[in-house]
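Visitor: Here is a sequence together with a model predicted from it:
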Amino acid sequence: MQIESINTTPMGLYLEDFEVGMTFFSGTYPPLTATQIVEFASEFDPQPFHLDPIAARDTFFEGLAASGWHTAAISMRLLVQSVPVQGGLIGAGSELAWPLAVRPGDVLRLVVTVQNVRGSLSKPDRGYVVVQMETLNQNDEVVQRGKARMLAFKKPTA
């Protein structure tokens, strides 16, 4: 089952609404600018390849590259906008990898696929949804890959 930007679900999804294989597609994040990359890095990841386009030429990245944490922050925004979990997205662990640098001008989007859904063994009102996330640029290249475990509540019983 594929779902594109299901923000039309006003109340959000409960644990029972998720199925293995469900895929969510976000909209796009506007083109990232060099100024945004530098501003984020100045506060959170002050390294030459994130701060100075000229100095960045002589680094591993061979040019200005967004911090992986900047990419993760954008991906989180796209996740919240495209996977409406009832009660909000509450993380219960994740893994992230950045196979390709994000550059000025990149337009990012997110594809999220449900891998596992299970109820909690100790708390009967909730469970966990495990998702695979891929953040792609405008060329459909994966710039971030992640796996996250999210808390989801069961539908209230009457």
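Guide: Noted; the coordinates are in hand.
Visitor: all contacts plus neighbour counts: C-alpha atoms, from now on.
Guide: OK.
Visitor: For the residue nearest the centre of the chain, identify the helix or strand it belongs to.
Guide: Geometric centre of the chain, nearest residue: residue 75, 3.1 Å, by C-alpha atoms, centre = their mean. Element membership for residue 75 (DSSP states H and E) is helix 68-82.
Visitor: If we go by neighbour counts, what in that helix is buried?
Guide: Neighbour counts over helix 68-82 (16 or more other C-alpha atoms under 10 Å) mark 68, 70, 71, 72, 74, 75, 78, 79, 82 as buried.
Visitor: re the thing from before, so who does the residue nearest to the centre of the chain touch?
Guide: By C-alpha atoms under 8 Å, 6 or more residues apart in numbering, the residues touching residue 75 are 109, 110, 135.
Visitor: try this one side by side with the last:
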Amino acid sequence: MNPLWLDDLAVGDRFRTDEYEITQEEILAFAGRYDPQPFHLDEEAAAGSFFQGLAASGWHTAAVTMRLIVTSGLPIATGIIGAGVELSWPSPTRPGDVVHAEITVTEITPSRSKPDRGFVTIGYETVTRTGEIRQRTTATLLMFTRPSRPSPSDAPRS
């Protein structure tokens, strides 16, 4: 994919990432390291919990989603620079879920004081193959305009 600059985007643009399978081994490893709660670590404890079964940490789902967006969804030329985010997890991510992200540009606000940049608001959902939404996100990103190329008249003269 070609790298995108602020000038390349328009409100309503849509992007879709590749898919990614969330394995039980990944769920256990992530939870063991970053979110060691019983419903993320132990099938028996999880069965008796609110989740009624082993569930990935929401932060694991967010991390997988970020990877998908960076590697196959939104190729921002200068990298994804977050300025704010709201997210929710309407349903638990389960072992064996195959997910992708669907991204929509919802707002573009050029900077008034710095014309080389602006803010882009995107909405995206992390969705399973069966259409279940695992994560819903609104993010504001800092983006830069395409650098201007010097024209031949700008070249130094000898």
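Guide: Now that the structure is in, tell me what you want to look at. Everything quoted here is computed from the prediction, not taken from an experiment.
Visitor: hang on, the earlier thing: in JSON lines, list the contacts of residue 75 of the first structure along with secondary structure, distance to residue 19 of the first structure and neighbour count.
Guide: As requested, the contacts of residue 75 of the first structure are exported to JSON lines (DSSP: H, G, I helix; E, B strand; the rest coil; distance: C-alpha to C-alpha, whole Å; neighbours: other C-alpha atoms under 10 Å):
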{"residue": "109", "secondary structure": "strand", "distance to residue 19 of the first structure": "22", "neighbour count": "23"}
{"residue": "110", "secondary structure": "strand", "distance to residue 19 of the first structure": "19", "neighbour count": "25"}
{"residue": "135", "secondary structure": "strand", "distance to residue 19 of the first structure": "21", "neighbour count": "25"}
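Visitor: Closest one to residue 29 of the first structure out of those residues, please.
Guide: Proximity of the contacts of residue 75 of the first structure to residue 29 of the first structure (C-alpha to C-alpha) peaks at residue 109, which lies at 6.3 Å.
Visitor: how far out from the middle of the chain is the helix holding residue 75 of the first structure?
Guide: When distances are taken as C-alpha atoms, centre = their mean, to the nearest Å, helix 68-82 of the first structure is centred 4 Å away from the chain's centroid.
Visitor: now do stretch 124-137 of the first structure
Guide: On C-alpha atoms, centre = their mean, the centre of stretch 124-137 of the first structure falls 10 Å from the chain's centre.
Visitor: isn't there a strand covering residue 124 of the second structure?
Guide: Yes: with DSSP: H, G, I helix; E, B strand; the rest coil as the criterion, residue 124 of the second structure is part of a strand.
Visitor: about what we covered before: quick one: name whatever helix or strand follows the helix holding residue 75 of the first structure.
Guide: Using DSSP H and E, the helix or strand that follows helix 68-82 of the first structure in sequence is strand 90-97.
Visitor: which bit of the second structure covers that next one?
Guide: Aligning strand 90-97 of the first structure against the second structure (TM-score structural alignment) gives residues 81-88.
Visitor: Measure the mean distance from the matching stretch to the first structure post-superposition.
Guide: Compared with the first structure after the fit, stretch 81-88 of the second structure shows a mean deviation of 0.4 Å (mean C-alpha distance after the TM-score superposition for the first structure).
Visitor: Translate residue 65 of the second structure into the numbering of the first structure.
Guide: Aligned partner of residue 65 of the second structure by TM-score structural alignment: residue 75.
Visitor: Quickly note the distance from its match to residue 127 of the first structure.
Guide: Relative to residue 127 of the first structure, residue 75 of the first structure is positioned 23 Å away (C-alpha to C-alpha, to the nearest Å).
Visitor: Would you mind listing the residues in contact with the residue lying closest to residue 91 of the first structure once chain neighbours are set aside?
Guide: Sequence neighbours aside, residue 150 is the residue nearest to residue 91 of the first structure in space, at 4.6 Å (criterion: C-alpha to C-alpha, 6 or more residues apart in numbering). Applying C-alpha under 8 Å, 6+ apart to residue 150 of the first structure gives the contacts 89, 90, 91, 92, 93, 128, 129, 130, 131.
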